[in-house]
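*Asks:* here you go, sequence then predicted model.
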Amino acid sequence: MVIKKLIITFAVLIIFVIGWWLVSPLFIDKKVNEALPSSSEESGEKEMLGEMMEDESTESKMSDEMNQEMNKQFTGQFEDADQKHSVSGKVITVMDGDDIYLRFEDFEATNGPDLHVFLAKPGQKTSEGIHLGELKGNIGDQNYILPVNADLIEYSKVIIWCKSFDVDFGYALLAVK
C-alpha cells in the first residue's frame, strides 16, 4: 500500500513538472535587451582598409566581388507562422570585425518551450537548415553570430522553431538592403 502511494505521488509529480514545462512559457515572457555588436577596433580597421584601398597594388588584389560581399547588408520582417504562433519585429545583419551577426530588433514572439533560431533555404525543412542556437528571449533585441559558411543568399529564411513539437512560430525572409 505504501509503495502504491509512493508510485502515485511520483507519477503526479512527474506529470506536474512536465505540465509546468509545457504550459509556463505561455504566460511567462523572457525579455532580453542585447546591445548592438560593435568592435572598439572597428574605426581603426576602417582607416587601415581605406589606406590599403588607396594603394593601387593592394586594390588590384582585392576583387570587386569581395568588396561587394563584405558590404552587403541583409534585412527582413518577421511574419507569423500561423494564427496560434505570432512573431514580429525586424532582422538585420551587423558586421563586427570579421564576425557577422543576425540582429533581432523590436522582436516579440509567442513564447513556447524549446524555441530555436534557424537559417534555412526557402522551402527547406527547418531541421535541415543552419542552427544558430536557442532563442534568447521571446521579447527584445538580441544577436546571433553567423557561422562562416552561412550564405545568406542561399539560406535566406530566418525561422523561430519549437524543437519539442516540430512547429514553426514565425519567420523572416532576408533580402539585400
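*Replies:* Now that the structure is in, tell me what you want to look at. Numbering: from 1, shown residues only.
*Asks:* from now on I want contacts and neighbour counts done on CA atoms only, so please keep to that.
*Replies:* Noted.
*Asks:* and residue 90, how many residues sit next to it?
*Replies:* 19 (other CA atoms under 10 Å).
*Asks:* that one belongs to a helix, doesn't it?
*Replies:* No - using DSSP: H, G, I helix; E, B strand; the rest coil, the assignment for residue 90 is strand, not a helix.
*Asks:* so it touches residue 102, yeah?
*Replies:* No - taking contacts as CA atoms under 8 Å, residue 90 lies outside contact range of residue 102: 10.1 Å.
*Asks:* please name the nearest non-neighbouring residue to residue 59.
*Replies:* residue 53 (5.1 Å; CA to CA, 6 or more residues apart in numbering).
*Asks:* measure that neighbour to residue 149 for me?
*Replies:* Computed as CA to CA, to the nearest Å, the residue 53 to residue 149 distance reads 26 Å.
*Asks:* of the two, who's got more company?
*Replies:* residue 53 (15 against 7).
*Asks:* check which helix or strand covers the more buried one.
*Replies:* Assigned by DSSP states H and E, residue 53 belongs to helix 42-54.
*Asks:* quick one, what contacts residue 94?
*Replies:* Counting by CA atoms under 8 Å, 6 or more residues apart in numbering, residue 94 touches 37, 73, 100-103.
*Asks:* adding another structure so you can compare the two:
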Amino acid sequence: MKIRKLLRHPATWVVAAFAAVAFGVALYLFQPWRLFTTVEVNEAVPVVADAPPSTTGQQGGQDASDAPSAPARKPKTVAAGTFISHEHETRGRAKVLELADGSRVLRIENLNTSDGPDLRVWLSDQPVKEGTAGWFNLDDGEHLELGNLKGNKGNANYAIPADADLDSLKTVTIWCKRFSVSFGAAALTPDTAA
C-alpha cells in the first residue's frame, strides 16, 4: 500500500522526470556507445602534379589541353612525431608533408585510438607531456584546429593553412573539444632527412 501511495505522490513524478532528463543529458554528453564504435579511414598520401609547361595553340599547334600531364612528385616530410597516449590509449604517427605546390598537409598514419564525442585534430604550441599532466595543457596557449577527426583508426590527411606558423605549432593532438582533454599527442620534430 505504501508503494502505491508513493507512486501517486506528485513529488515522485517530479523526481522521475528529473532523473529521465538527467539520464538523457548524460547520454548526449558522454555518448557511451562510442566506446564500442570504430570509424576507419584510409586516405592516400596526397600528391600534386607539377604544372605542365604553358603552350598555346598558335605556337607549335598544341594547346594546353593536349599537353601531357606532368608527373606527380612525392611530398616531402618536413616534420614528424609518434603519438603518446593521454586520456585514451593512442598509437600512430603524425607527419607534416610539403606538397609540390608548396601547400602543407598533416598526415596521420596508422592511428589507433578510441572513438569519442567531438574529437578534433589540433596543432598546439604547448609541449607534449606524458601521463595525466598532458591531458589538459594543449589548449593553454595557441592552437589551430585542422578539423574533425575523420576516423579513430587508419590514415587521414588534414590541410594546414598557408599562414600557420609551424615554427611555434610543434605538437599535434587528438582533442576532445566537449571535455577539453587530449586523447593523445605527438611532438613534431624537423625531419633531418628532408
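*Replies:* Alright, I've got the coordinates. Remember, predicted model here, so these are calculated numbers, not experimental data.
*Asks:* could I get the TM-score for this pair?
*Replies:* In this superposition the chains share a TM-score of 0.70, using TM-score structural alignment, normalised by the length of the first structure; 149 aligned residues with a CA RMSD of 2.8 Å.
*Asks:* which residue ranges form the strands in the second structure?
*Replies:* 40-42, 48-49, 72-73, 76-82, 84-85, 91-98, 104-112, 119-124, 143-148, 153-160, 171-176, 181-187, 189-190 (DSSP state E).
*Asks:* got CSV for the ones you listed, with distance to residue 6 of the second structure too?
*Replies:* Converted to CSV, those look like this (distance: least, CA to CA, whole Å):
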stretch, distance to residue 6 of the second structure
strand 40-42, 50
strand 48-49, 71
strand 72-73, 75
strand 76-82, 59
strand 84-85, 49
strand 91-98, 53
strand 104-112, 50
strand 119-124, 44
strand 143-148, 48
strand 153-160, 50
strand 171-176, 43
strand 181-187, 43
strand 189-190, 65
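*Asks:* of all the contacts of residue 94 of the first structure, which two lie farthest apart?
*Replies:* The largest distance within the contacts of residue 94 of the first structure, taken as CA to CA, falls between 37 and 73 and amounts to 14.5 Å.
*Asks:* give me the residue at the spatial middle of the first structure.
*Replies:* Computing the C-alpha centroid of the first structure and ranking residues by CA atoms, centre = their mean puts residue 117 first, at 4.3 Å.
*Asks:* tell me which residue of the second structure lines up with that one.
*Replies:* The criterion is TM-score structural alignment: under it, residue 117 of the first structure has residue 121 as its aligned partner in the second structure.
*Asks:* dump the residue contacts of the residue nearest to that match when sequence neighbours are not counted.
*Replies:* Distance criterion CA to CA, 6+ apart; nearest residue to residue 121 of the second structure, sequence neighbours excluded, is residue 174 at 5.0 Å. Neighbour list for residue 174 of the second structure: 119-122, 149, 182-185 [criterion: CA under 8 Å, 6+ apart].
*Asks:* cool, residue 156 of the first structure as well?
*Replies:* 119-122, 173-175 are the contacts of residue 156 of the first structure under CA under 8 Å, 6+ apart.
*Asks:* residue 84 of the second structure versus the equivalent of residue 33 of the first structure over in the second structure, what's the distance?
*Replies:* The alignment partner of residue 33 of the first structure in the second structure, by TM-score structural alignment, is residue 42. Per CA to CA, residue 42 of the second structure is found 21 Å from residue 84 of the second structure.
*Asks:* and the two? Which one has more around it.
*Replies:* Taking residue 42 of the second structure and residue 84 together and counting by other CA under 10 Å, residue 84 has the greater number of neighbours (22 against 14).
*Asks:* so who does the equivalent of that one over in the first structure touch?
*Replies:* In the first structure, the residue matched to residue 84 of the second structure (TM-score structural alignment) is residue 79. Taking CA under 8 Å, 6+ apart as the criterion, residue 79 of the first structure is in contact with 86-88, 170-172.
*Asks:* buried ones among those residues?
*Replies:* When neighbours are counted using 16 or more other CA atoms under 10 Å, those contain these buried positions: 86-88, 170-172.
*Asks:* re earlier: ok, the contacts of residue 174 of the second structure vs residue 16 of the second structure, which is closest?
*Replies:* Of all these, the one with the least separation from residue 16 of the second structure (CA to CA) is residue 119, at 32.6 Å.
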